[in-house]
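In: prediction below, plus the sequence it came from.
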Amino acid sequence: MIAYDSILFDSDGVLVEPPAFETQTEAVRAAYRELGVDDPDQRDVDALVAGVTVDRLREICSTYDIEMTSLWDARERHDERSQFEQFRAGSRDRYGDVTAVTDLDQDCGIVSNNHHSTIEFVLWFFDLEPWVDTYYGRPKTIESLGLKKPNPHYLERALADLDAGSALYVGDSESDVIAAHRAGLDSAFVRRSHCSDVALSTTPTYEVSTLQEVADLVAD
């Protein structure tokens, strides 16, 4: 068993339930409406829900003759608002097994593709601030799209904060596994219900079903 100095976690799908696709879709449509686009093509809606690249964003803005910064700012504001509303309404919650990792001896951190401000909200709302030693989400900027996982940028920043000699990254997507390996970390893929059937092309160091299994893996 490898002894880890630090444990890093993704947030959505690992610590808290992922946002509902329908909620994200409505947030994107609200962003389009704000800029006068009342009936965008569904493909252009889906692109902004997740995984959009800078080039694809530029193409969309050219199609509707709107400024990139204006559309992205609106997209991020409405998406953030919708997430806060879901948490406050109780329609999105923390996973019950988070308590299995909040007493680990190792330093712990969060690295997410979600907004940095949303991670701050999650830590505050679920009273997780005392547990976390460092955390990174992305700023709500176009430039941040290039720094999302599988880019290991924010994982490497978290590792530098923790001065970790060895660390494990716990995620729920292939991009999490790839980012971990690019950063020189072991990875644990959590097969929650939303990713139970996902076929990975990259092999994680561990596959688990719960965070209790993660706690057992890293126990001194």
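Out: Received, thanks.
In: alpha carbons only for contacts and neighbour counts from here, please
Out: Fine.
In: show me the longest helix that occurs in this protein.
Out: For the chain, the helix with the greatest residue count under DSSP state H is helix 68-89.
In: list the buried ones in that one?
Out: 68, 71-76, 78-80, 82-84, 87 (16 or more other Cα atoms under 10 Å).
In: packing partners for the helix or strand following it?
Out: For helix 68-89, the following helix or strand on the C-terminal side (DSSP states H and E) is strand 107-115. Judged by 3 or more Cα pairs under 8 Å, 6 or more residues apart in numbering; DSSP states H and E, strand 107-115 is in contact with strand 6-9, strand 134-138, helix 153-162.
In: so which of these comes closest to Ser112?
Out: Ser112 lies closest to strand 134-138 among those, at 4.9 Å (Cα to Cα).
In: quick check, Phe189 in a helix?
Out: No. Phe189 is assigned strand when assessed by DSSP: H, G, I helix; E, B strand; the rest coil, not a helix.
In: can you lay out the helices and strands packed on strand 107-115 as a markdown table showing mean neighbour count and distance to Glu174?
Out: Shown next, in a markdown table, are the helices and strands packed on strand 107-115 (neighbours: other Cα atoms under 10 Å; distance: least, Cα to Cα, whole Å):
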| stretch | mean neighbour count | distance to Glu174 |
| --- | --- | --- |
| strand 6-9 | 25 | 14 |
| strand 134-138 | 21 | 18 |
| helix 153-162 | 18 | 15 |
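In: one more to weigh against that first structure:
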Amino acid sequence: MPKLTDRVAQALQDHIVGSGLLPGAQLPTIATLSSTYGVSPTVVREALARLRSEGLVEVRQGSGAYVSGALRPFRIAAEPGGDASVLRVLELRLGLEAEAAALAATRASRTQLRHIRDAFKAFTVRIEADEPAMAEDLRFHRAVAEAAGNPLFAEFQTFLQQYLTDSIGVSHGRSREAGRMRAVLAEHGRILDAIAARDAEGARAAMRDHLQAGMARLRRPVRRGSP
């Protein structure tokens, strides 16, 4: 379930956008918002701080909260049910990371290629020791994004980090239970090989295959000892 602060922040955002409030419009007082949403003033302050950090609200000391001139921020709402939300993030990653891998194949410097290799080696060590490897998985994908030669790929991946943790964590948990982590490792190896070979189409396909396989693992019932 989304946290109370998240729900109030979303409700406030919906009110601002749905009511067509223009930049400079003043929002109700904290006491009024607290009564409207049935929450404590502390929760309202936290929700306003969230919207302020996203550029949607401006808080003026001693005056109140106002709508800023920023565009509506992008947010991925947390949802109950788990798998459906994780699969949506994986679908979003398909477009982002497949193209990042293709660009990395043509643009990666020697140093960036070494970072990808180092991340793969660290991932390999954890898998062969049958240990959790989520951090190493994230490191590998981050290294690929950084090698794309466009900082926006890495910046958007930073935004997605909390959701990547969820999607990778669920996928790893089920893969370890079913003995599939070596398949995940092999998929990373094919991505690395294509990037190292400067094969853009191969890298794009390898990354896409890897993420689609991750989605398939989420949909597939877990059977202990199955490949």
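Out: Alright, I've got the coordinates. Source: prediction; values computed, not measured.
In: let me see the TM-score of these two.
Out: The TM-score (TM-score structural alignment, normalised by the length of the first structure) is 0.24; 92 aligned residues with a Cα RMSD of 5.9 Å.
In: now the angle from the longest helix of the first structure to strand 107-115?
Out: With axes from the mean of the first three to the mean of the last three Cα atoms, to 10 degrees defining the directions, helix 68-89 of the first structure sits at 120 degrees from strand 107-115.
In: for helix 68-89 of the first structure, packing partners?
Out: helix 21-34, helix 54-64, helix 116-125.
In: of all these, which gets the most neighbours per residue?
Out: Ranked by mean neighbour count, these are led by helix 21-34 with a mean of 19 (mean count of other Cα atoms under 10 Å).
In: following the chain past that helix, name the next helix or strand.
Out: helix 42-49.
In: that following helix to helix 54-64, inter-axis angle?
Out: Orientation check (the same axes, to 10 degrees): helix 42-49 of the first structure against helix 54-64 gives 140 degrees.
In: and helix 42-49 of the first structure, which residues are buried?
Out: Using 16+ other Cα under 10 Å as the test for burial, helix 42-49 of the first structure gives Asp44, Val45, Asp46, Ala47, Leu48, Val49.
In: out of these, which is nearest to Arg56 of the first structure?
Out: Closest approach to Arg56 of the first structure among those (Cα to Cα): Ala47, at 7.8 Å.
In: tell me the contacts of that closest one?
Out: Neighbouring residues of Ala47 of the first structure by Cα atoms under 8 Å, 6 or more residues apart in numbering: Arg56.
In: related to what we said a few turns ago, dump the helices and strands packed on helix 68-89 of the first structure to JSON lines, plus distance to Ala158 of the first structure.
Out: Formatted as JSON lines, these follow (distance: least, Cα to Cα, whole Å):
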{"stretch": "helix 21-34", "distance to Ala158 of the first structure": "27"}
{"stretch": "helix 54-64", "distance to Ala158 of the first structure": "25"}
{"stretch": "helix 116-125", "distance to Ala158 of the first structure": "13"}
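In: between those helices, which gets nearest to Ala188 of the first structure?
Out: Closest to Ala188 of the first structure of these is helix 116-125 (Cα to Cα; 20.4 Å).
In: what about the residue most central in space within the second structure, distance to Val144 of the second structure?
Out: Centroid-nearest residue in the second structure, with Cα atoms, centre = their mean: Leu160, separated by 2.1 Å. For Leu160 of the second structure, the distance to Val144 of the second structure equals 15 Å [Cα to Cα, to the nearest Å].
In: out of the helices and strands packed on strand 107-115 of the first structure, flag the one nearest Glu207 of the first structure.
Out: strand 6-9 (14.1 Å).
In: show me what the closest one packs onto, helices and strands only.
Out: Counting contacts by 3+ Cα pairs under 8 Å, 6+ apart, strand 6-9 of the first structure packs against strand 107-115, strand 167-171.
In: apply 10 Å and report the result again.
Out: The contact analysis (3 or more Cα pairs under 10 Å, 6 or more residues apart in numbering; DSSP states H and E) places strand 6-9 of the first structure against strand 107-115, strand 134-138, helix 153-162, strand 167-171, strand 186-190, helix 211-218.
In: rebuild the ones you listed as a markdown table, extending it with distance to Ile7 of the first structure.
Out: Shown next, in a markdown table, are these (distance: least, Cα to Cα, whole Å):
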| stretch | distance to Ile7 of the first structure |
| --- | --- |
| strand 107-115 | 5 |
| strand 134-138 | 11 |
| helix 153-162 | 10 |
| strand 167-171 | 5 |
| strand 186-190 | 10 |
| helix 211-218 | 8 |
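In: the helix or strand hosting Arg204 of the second structure packs against which elements?
Out: Assigned by DSSP H and E, Arg204 of the second structure belongs to helix 200-219. Applying 3+ Cα pairs under 10 Å, 6+ apart, one finds that helix 200-219 of the second structure contacts helix 83-107, helix 151-177, helix 181-196.
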